[in-house]
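**Student:** have a look at this fold, sequence not included:
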């Protein structure tokens, strides 16, 4: 699925090049006090927008390519306020023989969501031919299904008090959560998800509120859940007597082992644990910061809350946490958003006769994008490996 996403993005840029108008060559970029740099080719397309083209003749010079393209894109973002790197198409024409360059290209397109294309030049009977570079399957092998496994998820939960007149429960509203409460909780979730997306996390965020008759038994009936893909999950990455192990591909184990063996001996014993611990700490800090920003107020008062770190599977299967609750809109970021939205597009694109649960699908796909249950179940299903299907 990720390979299809990347190749579709590359193809869209290639299609956009048909309308590309080259505006300049050897375009000089000047900054006060800096050395003048030059863009090889510069153009604009009505379909894809700005395009920066860099030509590299050999593997030795192509190593600098993405550093230079990044600098060029940053320059245009600085002189056209509001422009982002994602809106600038960077096109590298180079042999693509260097592993470092190929790795950088995949990271830019898949990991950093950049609009980049690489074209490989060749001379055929005096005619220059450009062939599109598509990363091979080996670049996607590390994105295993178990990356979406419940055990790969790290959960930060912030439970907080009822706020009279602002965020109330359903106890005085015929067992229906008030619209203003729903709007407030969804806004908080959305704010946190935007921050996590900006910070590069792959996550889902949503709010719940305990049912009125139950909420009175809880000091904090409102909960915001931020659920992260944990790249350092111990079931995928662990160490026993100096040997890396885990439920993952042998090649990935080998790569981690190679790094582990070069870590300073004094740091090696708890290296993996420290990576995971630091990831947890960063996730907690960012969620807390964004939550606090949502409750700045004129009274200078503090909203009472507590932070917990529940197991994701336990959250979803708990009657108290997920059944006797109002589960509100859910927001996805990063790879989770890409994977989920592409799966939804696939399901609605398939003939209804081909899927046995078609009667359970809402008539329009928008309902599946913010409803918590479909997101839980689909991501869980995609996280099951072939050996468990």
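**Tutor:** Arrived safely, thanks for sending. Model, not experiment: these values are computed from the prediction.
**Student:** drop to CA atoms for contacts and neighbour counts, all remaining ones
**Tutor:** OK.
**Student:** tell me the contacts of residue 19?
**Tutor:** 45, 46, 47 (C-alpha atoms under 8 Å, 6 or more residues apart in numbering).
**Student:** ok, the second one - contacts?
**Tutor:** Contacts were defined as C-alpha under 8 Å, 6+ apart; by that measure residue 46 touches 16, 19, 20.
**Student:** what do you get if the cut-off is 7 Å, keeping everything else the same?
**Tutor:** residue 19 (C-alpha atoms under 7 Å, 6 or more residues apart in numbering).
**Student:** next one: the first one
**Tutor:** Taking C-alpha under 7 Å, 6+ apart, we find residue 45 in contact with 16, 17, 19, 20, 21.
**Student:** make a markdown table from these and add distance to residue 162 to it.
**Tutor:** Shown next, in a markdown table, are the contacts of residue 45 (distance: C-alpha to C-alpha, whole Å):
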| residue | distance to residue 162 |
| --- | --- |
| 16 | 52 |
| 17 | 55 |
| 19 | 56 |
| 20 | 56 |
| 21 | 58 |
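**Student:** closest one of those to residue 59?
**Tutor:** residue 17 (24.6 Å; C-alpha to C-alpha).
**Student:** tell me, how many residues neighbour the closest one?
**Tutor:** 19 (other C-alpha atoms under 10 Å).
**Student:** how close does the residue nearest the centre of the chain sit to residue 70?
**Tutor:** Centroid-nearest residue in the chain: residue 334, 1.3 Å away (criterion: C-alpha atoms, centre = their mean). Separation of residue 334 from residue 70 (C-alpha to C-alpha, to the nearest Å): 21 Å.
**Student:** now the strands: where do they sit in the stretch 1-150 of the chain?
**Tutor:** Secondary structure of the stretch 1-150 of the chain (DSSP state E, counting those that start in this stretch): strands located at 20-29, 37-45, 49-55, 89-93, 115-124, 127-132.
**Student:** structure B:
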């Protein structure tokens, strides 16, 4: 805990540690290694990913130089916006530092950090926040700011770091904040399971000469068909990535003998993480219930209790689930339509919203089909890549190069199918 005031601490850092800010940092540690013989669980991979990123940002700070204090961002007006400390280096780029010594003000500082990063993105068009390093120097006591930190670091990909200031024997230090393991367990329990996956399918007919079945092709679709369907999947995945949707995207085609019985034998499958799953969160006579951790349900209950009667009758979680489904359908449908534009008119599309578990276990939809390349987006992609990295580090990959593991259906399926497993909720 700091006894010195925020302004004096800011001035001390700027006057005494312009070129060796990093010398005050303590508490850096390496991520834990998985010691079991089995494959590590999702929460372990999430923690490893986050802690590796924290350490990467720390390493970039070794050559940080502080170049301004109380940097004004808006010259006009009686109260210009001021950044506590501003710095840069060839490794950390633009670096913004906000200082707060109390739990009551650290939330405000975190919000200001995000706003400052957005400001520089507007000053330098084309820059995104991943190119800006944001440092929050605060006690990191409040649950809200801890939650927000993990969200920005892990889900939103921000280049953000939290350091906790303290004084010992007349010297100042900045201790690295590593989120507790329970945060990553929460992600696994509440996101990576069948109850949190929303599935949308877009089916369409064969397009002779362009997308044909495997009849007469030795049991496999023609290569031009495979290329076309994979290209459509890839385009949809890029669209979802841009909208911040975490998903698995792949195309299937019914086996030749079966394809003739289906008017729409080609299907694009999208399984997306649904943050508003009604199975996870819903209302029952004024109570928030669902297959979720009690702490999370209590947080939603606290919000629900403050709604108007009209708001309770039209509970916003249910309405947001409908909105999410609508946005997901529109994004997938519009991208498929774009891919199938041609001079002969629109291609008929059939939209489905099957149960994800049911589709995974369906013989017709998951077995008697040619399952093509699988593309992952967002956090699902990050977890899959962590799995690939882990396998190579342990010497357990049977292929020579990582690129061979990026999209093959069986490899993605083998890892992602485990997301349906759910530990008992405590």
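**Tutor:** It's in. Model, not experiment: these values are computed from the prediction.
**Student:** ok so, going back, as a markdown table, the strands of the stretch 1-150 of structure 1 with distance to residue 321 of structure 1 would be great.
**Tutor:** As requested, these are exported to a markdown table (distance: least, C-alpha to C-alpha, whole Å):
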| stretch | distance to residue 321 of structure 1 |
| --- | --- |
| strand 20-29 | 53 |
| strand 37-45 | 50 |
| strand 49-55 | 47 |
| strand 89-93 | 45 |
| strand 115-124 | 40 |
| strand 127-132 | 49 |
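**Student:** pick the most buried one from the ones you listed.
**Tutor:** strand 89-93 (a mean of 23; mean count of other C-alpha atoms under 10 Å).
**Student:** mind reading off the mean deviation between it and structure 2?
**Tutor:** With mean C-alpha distance after the TM-score superposition for structure 1, strand 89-93 of structure 1 departs from structure 2 by a mean of 1.2 Å once superposed.
**Student:** okay, that strand sits on what stretch of structure 2?
**Tutor:** Using TM-score structural alignment, the residues of structure 2 aligned to strand 89-93 of structure 1 are 133-137.
**Student:** what ranges does the stretch 101-250 of structure 2 have for its helices?
**Tutor:** Ranges of helices in the stretch 101-250 of structure 2, per DSSP state H, counting those that start in this stretch, are 103-123, 143-150, 181-191, 223-242.
**Student:** re earlier: which one of the strands of the stretch 1-150 of structure 1 lies nearest to residue 196 of structure 1?
**Tutor:** Ranking the strands of the stretch 1-150 of structure 1 by their distance to residue 196 of structure 1 (criterion: C-alpha to C-alpha) puts strand 115-124 first, at 21.0 Å.
**Student:** how about the closest one, which residues of structure 2 does it hit?
**Tutor:** With TM-score structural alignment as the criterion, strand 115-124 of structure 1 aligns to 159-168.
**Student:** and for stretch 214-234 of structure 1?
**Tutor:** Against structure 2, stretch 214-234 of structure 1 falls on residues 258-278 (TM-score structural alignment).
**Student:** now do the same end-to-end measure for the matching stretch.
**Tutor:** 35 Å.
**Student:** list the buried residues in it.
**Tutor:** 259, 264-278 (16 or more other C-alpha atoms under 10 Å).
**Student:** hmm, back to that, tell me which of the helices of the stretch 101-250 of structure 2 sits most buried.
**Tutor:** Ranked by mean neighbour count, with mean count of other C-alpha under 10 Å as the criterion, the helices of the stretch 101-250 of structure 2 are topped by helix 223-242 at a mean of 20.
**Student:** who's in contact with residue 211 of structure 2?
**Tutor:** residue 225.
**Student:** take the contacts of residue 45 of structure 1 and map them onto structure 2. Which survive?
**Tutor:** Checking the contacts of residue 45 of structure 1 against structure 2 (both residues aligned by TM-score structural alignment, their matches' C-alpha atoms under 7 Å), the contacts still present are 19, 20, 21.
**Student:** tell me how far the last one lies from residue 41 of structure 1.
**Tutor:** As defined by C-alpha to C-alpha, residue 21 of structure 1 lies at a distance of 10 Å from residue 41 of structure 1.
**Student:** quick one: stretch 321-339 of structure 2 aligns where in structure 1?
**Tutor:** Against structure 1, stretch 321-339 of structure 2 falls on residues 276-294 (TM-score structural alignment).
**Student:** mean per-residue distance, that stretch to structure 2?
**Tutor:** Mean for stretch 276-294 of structure 1 is 1.9 Å (mean C-alpha distance after the TM-score superposition for structure 1).
**Student:** so who does the residue nearest to residue 72 of structure 2 when sequence neighbours are not counted touch?
**Tutor:** The spatially closest residue to residue 72 of structure 2, leaving aside those adjacent along the chain, is residue 82, at 4.5 Å (C-alpha to C-alpha, 6 or more residues apart in numbering). By C-alpha under 7 Å, 6+ apart, residue 82 of structure 2 lies in contact with 70, 71, 72, 73.
**Student:** over to residue 365 of structure 2?
**Tutor:** residue 359.
**Student:** counterpart of it in structure 1?
**Tutor:** By TM-score structural alignment, residue 365 of structure 2 lines up with residue 321.
**Student:** one step back: distance of the residue nearest to the centre of structure 1 relative to residue 131 of structure 1?
**Tutor:** Where residue 131 of structure 1 is concerned, residue 334 of structure 1 sits at a distance of 29 Å (C-alpha to C-alpha).
**Student:** same thing with residue 233 of structure 1?
**Tutor:** Relative to residue 131 of structure 1, and taking C-alpha to C-alpha, residue 233 of structure 1 is found at 39 Å.
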